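>>> Need a 3D model of the following:
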Amino acid sequence: MGFEKFGRKGFTSQTRVSAFVDYLEKGELCATRCPACGRVYFPPRADCAGCLGSGLEWAKIEGNGSLVSYTRVNYGPAGFESDAPYTLALVDFNGVKVFGQLNADVPETAVRVGMLLQPAVVTLPGGQVTYEFLPA
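Model prediction:
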């Protein structure tokens, strides 16, 4: 199975970072890290934009991150229409910024820049996998 299992709506089945889905299925959210220069990428990349190196390694995103920014989405794009309204969040995990949805049970009035969040892997109907953020 390839990358088509990621998210609510798969737009591609093949990618050089399809192991991202394998890690999600094991309950792990991962970025990629360049062993040559140490840069970390999320979303994952197959090649380093800094030193142009290949062979990036997988690095877990874990622990608590700090909410940097967020927005409320009232009209979702294709595949996300039924989720709206929802909150998209940018969370900093020790210098690695990760973008994703905030858990729907978090009230909009409780969302604050700087709040601590943790990643959680979610299995969707049909076996699709994704991730979201929960309060720490």
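>>> Please make it C-alpha for all contacts and neighbour counts, starting now.
Noted.
>>> wait, residue 122 sits on residue 129?
Yes. The criterion here is C-alpha atoms under 8 Å, and residue 122 meets it with residue 129 at 5.7 Å.
>>> Please say which of these two ends up with more neighbours.
Between residue 122 and residue 129, residue 129 has the larger neighbour count (other C-alpha atoms under 10 Å), namely 20 against 17.
>>> From residue 68, how far off is that one?
From residue 129 across to residue 68, the span is 24 Å (C-alpha to C-alpha, to the nearest Å).
>>> Equivalent analysis for residue 40, please.
Separation of residue 40 from residue 68 (C-alpha to C-alpha) stands at 18 Å.
>>> Please identify which of those two sits among more neighbours.
For residue 40 versus residue 68, neighbours defined as other C-alpha under 10 Å are more numerous around residue 40 (21 against 17).
>>> ok, now which ones touch that one?
Shown in contact with residue 40 (C-alpha atoms under 8 Å, 6 or more residues apart in numbering): 31, 32, 33, 34, 96.
>>> farthest-separated two in these?
Pairwise distances across those (C-alpha to C-alpha) peak at 13.2 Å, for the pair 34 and 96.
>>> Show me which of those two is the more surrounded one.
The neighbour comparison of residue 34 against residue 96 (other C-alpha under 10 Å) goes to residue 34, with 24 against 16.
>>> Please provide the structure for the following sequence as well, for comparison with the first:
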Amino acid sequence: MRKIILCCVAAFMLSSCESLESDKVKEGSSWKLIEKKVSIGGPAEFTPVSESEYIQFLSNSEVIKSNGWCGEGRERTVIYSKDGTILTNCNGSGKLLFTIEKDIMIIRNPACIEACDYKYKKVSGAPAPGN
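Just a heads-up that it's a prediction; the model follows:
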């Protein structure tokens, strides 16, 4: 009985891993910023954004952000790893974490003491960042 339970648990975990893999970064995928959650104290909720911002993942482990990762158009192209890390060179904070579930991506800055989350929606036919 114990072996059957362990086999069932292992099968479930493997099937979960496969579904998570399919939700990982797709090379060439484009994402549009739709909401942000930033707190300077107290609770925060996602709120819609008015700015137009796009991110595109490239095949060479690079990721482009339309307005730059460090603001003001600086550091537009940086590298990412499929484990959910984007490495920037912005003011020493250098590391952003992202998760993808279906067509929603959340990018979080772990250096923030309060909430610092940005929600993107996968888009097709989006302008390439910087165009």
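>>> What's the TM-score once they're superposed?
The TM-score (TM-score structural alignment, normalised by the length of structure 2) is 0.23; 62 aligned residues with a C-alpha RMSD of 5.6 Å.
>>> the helices in structure 2, which residues?
For structure 2, helices defined by DSSP state H occupy the ranges 2-22.
>>> can you give me the strands for it?
Along structure 2, the segments classed as strands by DSSP state E run 30-38, 47-48, 54-57, 62-65, 77-81, 85-87, 95-101, 104-108, 116-123.
>>> Mind giving me the packing neighbours of the longest one?
What it means is strand 30-38 of structure 2. Applying 3 or more C-alpha pairs under 8 Å, 6 or more residues apart in numbering; DSSP states H and E, we find strand 30-38 of structure 2 packed against strand 47-48, strand 54-57, strand 116-123.
>>> Likewise for the last one?
Strand 116-123 of structure 2 is packed against strand 30-38, strand 104-108, with contacts defined by 3+ C-alpha pairs under 8 Å, 6+ apart.
>>> Please list the outside residues in contact with the last one.
Outside strand 104-108 of structure 2, the residues within contact range by C-alpha under 8 Å, 6+ apart are 31, 96-100, 116-122.
>>> Could you double-check that residue 117 of structure 1 lies in contact with residue 65?
Yes. Proximity of residue 117 of structure 1 to residue 65 meets the contact threshold set by C-alpha under 8 Å, at 5.2 Å.
>>> More neighbours: which of these two?
Neighbour totals were compared for residue 117 of structure 1 and residue 65, and residue 65 leads with 25 against 21 (other C-alpha under 10 Å).
>>> Roughly how far does the more buried one sit from residue 92 of structure 1?
Taken as C-alpha to C-alpha, the span from residue 65 of structure 1 to residue 92 of structure 1 is 5 Å.
>>> for residue 102 of structure 1, same thing?
14 Å.
>>> Looking at the two, which is more packed in?
With neighbours defined as other C-alpha under 10 Å, residue 102 of structure 1 and residue 92 compare such that residue 102 has more, 27 against 19.
>>> In this structure that one contacts residue 132, no?
Yes. Under the criterion of C-alpha under 8 Å, residue 102 of structure 1 makes contact with residue 132 at 5.5 Å.
>>> show me the contacts for residue 17 of structure 2.
Going by C-alpha under 8 Å, 6+ apart, residue 17 of structure 2 touches no other residue.
>>> please redo it, this time with the cut-off set to 10 Å
residue 11 (C-alpha atoms under 10 Å, 6 or more residues apart in numbering).
>>> gap between it and residue 96 of structure 2?
The gap separating residue 17 of structure 2 from residue 96 of structure 2 is 23 Å, by C-alpha to C-alpha.
>>> likewise residue 3 of structure 2?
41 Å.
>>> These two: who's more crowded?
Counted by other C-alpha under 10 Å, residue 3 of structure 2 and residue 96 do not tie: residue 96 has more neighbours, with 18 against 8.
>>> Mind listing the shared neighbours of residue 102 and residue 132 of structure 1?
88, 89, 117, 118, 119, 120.
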